[in-house]
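Structure for this input, please:
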Amino acid sequence: MTGASTGIGYQFARICAREGYDLRIAADEVEIEKAAANLRREPGAEVVEALHLDLAKQEGIDKLHAAIGGRPIDVLTANAGRGLGHPFLDQDLARIRDVIDTNVTGTTCLLHRLGNDMSRRNQERILITGSIAGFTPGSFQAVYNASKAYLNSLSFVLCEELRDTEISVTCLMQGATETEFFKLADMLDTKVGSEDKDDPAMVARQGFDAMVKGEGDVVQSAVANVTPAEMLAKQHRKMAEPGSAKH
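Below you'll find the predicted structure:
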């Protein structure tokens, strides 16, 4: 489980611990050790291994793969991700690259590496955390929304390509959720960053239940599929423009 130190990823791990899964949780934050300690106290938890590594780098993917050590993977949740607010041209290029390296490149490498291992058993489940943001041109969140559009699309493709196997691929497309995302993305002064959001435990439960049922997607945004892109971009501006929060 990647991105499991906080938020939705941590809540996925809590559910899986209670279901009796042995866990290997990964994140590039030192909080992953604290998360593992808390998860070991969950009823049903037995093995919880914390892996402090950066999945935006090939070295991190290699370390995760080595830590698995050929053990069979029943469930893979690809939840690691980064956000970034403010106008595209004002964003720091190093942070832009970090979003792309984490959300797109790292997740792609992870899915390809572990997906091939899982295909040999032909009976696993994959859950990818996309977002309804992937259906919307993201004014003041341009790179993040574009990265989630990529993940949504990749998830749907994998689901279709693996349709004749026993491997299920589920895309969780959540809306705004109460996590560290908006703080780390420097979006606390935005409308979307300051308003009430969904409970990460509830979102994780919806995703887990859909994954167990083998559903291809959950919490899809229908409005994004029928509204013109230009209008969606204008609507998103009202939510994500710096200074749009009401005080």
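
rest of the way, CA atoms for contacts and neighbours
Fine.

Give the buried residues for the longest helix along the chain.
Longest helix in the chain, counting residues (DSSP state H): helix 142-161. By 16 or more other CA atoms under 10 Å, the buried positions in helix 142-161 come out as 142-152, 154-155, 158-159.

which residues are contacting it?
With contact meaning CA atoms under 8 Å, 6 or more residues apart in numbering, helix 142-161 is reached by 82-85, 87-88, 96, 99-100, 103-104, 128-138, 168-171, 173, 216-217.

Take those and keep only those in helices.
Reading helices off the contacts of helix 142-161 with DSSP H, I get Ile96, Val99.

Now intersect the contacts of helix 142-161 with the strands, please.
The members of the contacts of helix 142-161 that map onto strands under DSSP state E are Ile128, Thr129, Ser168, Val169, Thr170, Cys171, Asp217.

Going by distance to Val192, which of these wins?
Thr129 (19.2 Å; CA to CA).

Now for that closest one: which residues touch it?
Applying CA under 8 Å, 6+ apart, we find Thr129 in contact with Thr77, Ala78, Asn79, Leu151, Cys171, Leu172, Met173, Gln174.

if we go to 10 Å?
For Thr129, the contact set (CA atoms under 10 Å, 6 or more residues apart in numbering) comprises 8-9, 77-81, 103, 148, 151-152, 155, 170-174, 204, 207.

let's see this one next to it:
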Amino acid sequence: MAVTSAETARPLALVTGASSGIGYELARLFAQDGYDLLIAADQPAIVEAKQSLEGLGVQVTALQLDLSKVEAVDELYAAAAGRPIDALAANAGHGLGHAFLDQDWNDIMHVVNTNITGTIRLLYKVGAEMRTRGRGKILLTGSIAGLMPGSFQAVYNGTKAFVDSFSFALRNELKDTDVSVTVLMPGPVDTEFFERADMLDTSVGQSKDKSDPADVAKTGYEAMKRGDGDVVAGLKNKLQAAMAAVTPQTALAEMHRGMAEPGSGKN
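Coordinates of the predicted model:
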């Protein structure tokens, strides 16, 4: 179902990974600010998210799509039906635990194609439209994981390093326009991420010290509204990001091993 082309004074926000967690909370913030929504996720819960968000008095179009696939990204973009997309929150992403050589190749490529390929294809389409129109806001969900080697989470951290770096490059390329690019870099968040990544037996997976997704979303949303280039959610994560900048990569890799190695949560 496509977004209707009826005349409306409300802006439109496209949010991916919006069935739960940070993505749902971002969609809720957009709705509270009067945006109509085009939301997507690969989970059936996107239907319940749509119903909940419609209760905020805005128009919501929801699609269950696997955004690791090019045709799914194109279907999502087409669902706007030519209506200008005023804000894009590219939040969809997947994790993957265990040692790289023990992972299934198809699972590896699904993470790469969701976190990188699908994300930049959507950005390519929406960003070009925004540049032509002369305005727009882009929020990417990166991670402080992109600042360190991710032992036993190597593919995920590598994809987030790409997202973090890409966001700064795109922001620079668009600096003479009114299109802003912001990257939100949270640490561990209390979502289904660790269960889906098969990391519940790890130290980080079992940690009780995870951020509230609503707080993380608010931090990113406010940074996007200000037009900031980047924001790290949470004081502890800010300290970790600062430490990562001055700590040798070999030491960071060993530290990450202690958090993400299978069975580390039993120590």
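
Once they're superposed, tell me the TM-score.
After superposition, the two chains reach a TM-score (TM-score structural alignment, normalised by the length of structure 1) of 0.97; 245 aligned residues with a CA RMSD of 1.0 Å.

quick revisit: could you dump the ones in strands among the contacts of helix 142-161 of structure 1 into JSON lines with distance to Lys238 of structure 1 added?
Conversion of these to JSON lines gives the following (distance: CA to CA, whole Å):
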{"residue": "Ile128", "distance to Lys238 of structure 1": "28"}
{"residue": "Thr129", "distance to Lys238 of structure 1": "24"}
{"residue": "Ser168", "distance to Lys238 of structure 1": "37"}
{"residue": "Val169", "distance to Lys238 of structure 1": "33"}
{"residue": "Thr170", "distance to Lys238 of structure 1": "30"}
{"residue": "Cys171", "distance to Lys238 of structure 1": "27"}
{"residue": "Asp217", "distance to Lys238 of structure 1": "27"}
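
can you tell me which two in those residues are farthest apart?
Thr129 and Ser168 (14.2 Å).

which residues touch the spatially most central residue of structure 1?
Central residue of structure 1 (CA atoms, centre = their mean): Asn79, 2.9 Å from the mean position. In this structure, Asn79 of structure 1 makes contact with 1-4, 7-10, 12, 26-27, 103, 107, 127-130, 172, judged by CA under 10 Å, 6+ apart.

swap the cut-off to 6 Å and go again
Going by CA atoms under 6 Å, 6 or more residues apart in numbering, Asn79 of structure 1 touches Thr2, Gly3, Gly9, Thr129.

Check Glu49 of structure 1 too.
Shown in contact with Glu49 of structure 1 (CA under 6 Å, 6+ apart): Arg24.

who touches the counterpart of Asp212 of structure 2 in structure 1 in this structure?
Aligned counterpart of Asp212 of structure 2 in structure 1: Asp199 (TM-score structural alignment). Asp199 of structure 1 is in contact with Glu178, counting by CA under 6 Å, 6+ apart.

and Asp199 of structure 1, how far is that from Ser5 of structure 1?
Distance of Asp199 of structure 1 to Ser5 of structure 1, given as CA to CA, to the nearest Å: 16 Å.

Asn116 of structure 1 now?
With the distance defined as CA to CA, Asn116 of structure 1 ends up 26 Å from Ser5 of structure 1.

if you count what's nearby, which of the two comes out ahead?
Neighbour totals were compared for Asn116 of structure 1 and Ser5, and Ser5 leads with 26 against 12 (other CA atoms under 10 Å).

Need the counterpart of that one in structure 2.
Under the alignment (TM-score structural alignment), Ser5 of structure 1 maps onto Ser19 of structure 2.

Pro149 of structure 2 against Ala253, yeah?
Yes: the criterion here is CA atoms under 6 Å, and Pro149 of structure 2 meets it with Ala253 at 5.0 Å.

Neighbour count: these two, which is higher?
Pro149 (24 against 16).

quick one: contacts for the corresponding residue of structure 1 for that one?
Counting by TM-score structural alignment, Pro149 of structure 2 corresponds to Pro137 in structure 1. When contacts are counted by CA under 6 Å, 6+ apart, Pro137 of structure 1 touches Ala233.

give me that answer again for 10 Å
Going by CA under 10 Å, 6+ apart, Pro137 of structure 1 touches 143-146, 149, 224, 228-237.

still on that earlier bit, the nearest residue to the match of Ser5 of structure 1 once chain neighbours are set aside - how many residues pack around it?
Closest residue to Ser19 of structure 2 in three dimensions, ignoring its sequence neighbours and counting by CA to CA, 6 or more residues apart in numbering: Ile46, at 4.3 Å. Ile46 of structure 2 has 23 neighbours, counted by other CA under 10 Å.

now the counterpart of Ile46 of structure 2 in structure 1: how far from Ala245 of structure 1?
Taking TM-score structural alignment, Ile46 of structure 2 has Ile32 as its aligned residue in structure 1. Separation of Ile32 of structure 1 from Ala245 of structure 1 (CA to CA) stands at 31 Å.

Asp189 of structure 1 too?
Counting by CA to CA - Asp189 of structure 1 and Ala245 of structure 1 are separated by 5 Å.

Over to Phe140 of structure 1?
The value you get for Phe140 of structure 1 to Ala245 of structure 1, if CA to CA is used, is 14 Å.

Please enumerate the shared neighbours of the two.
Listed as contacting both Phe140 of structure 1 and Ala245 by CA under 10 Å, 6+ apart are Met187, Thr190, Lys238, Met239.

which residues in the stretch 151-267 of structure 2 form helices?
Assignment of helices within the stretch 151-267 of structure 2 using DSSP state H, counting those that start in this stretch yields the ranges 154-173, 193-196, 203-206, 213-226, 235-246, 249-260.

Quick check: which of those helices is nearest to Pro84 of structure 2?
helix 213-226 (17.9 Å).
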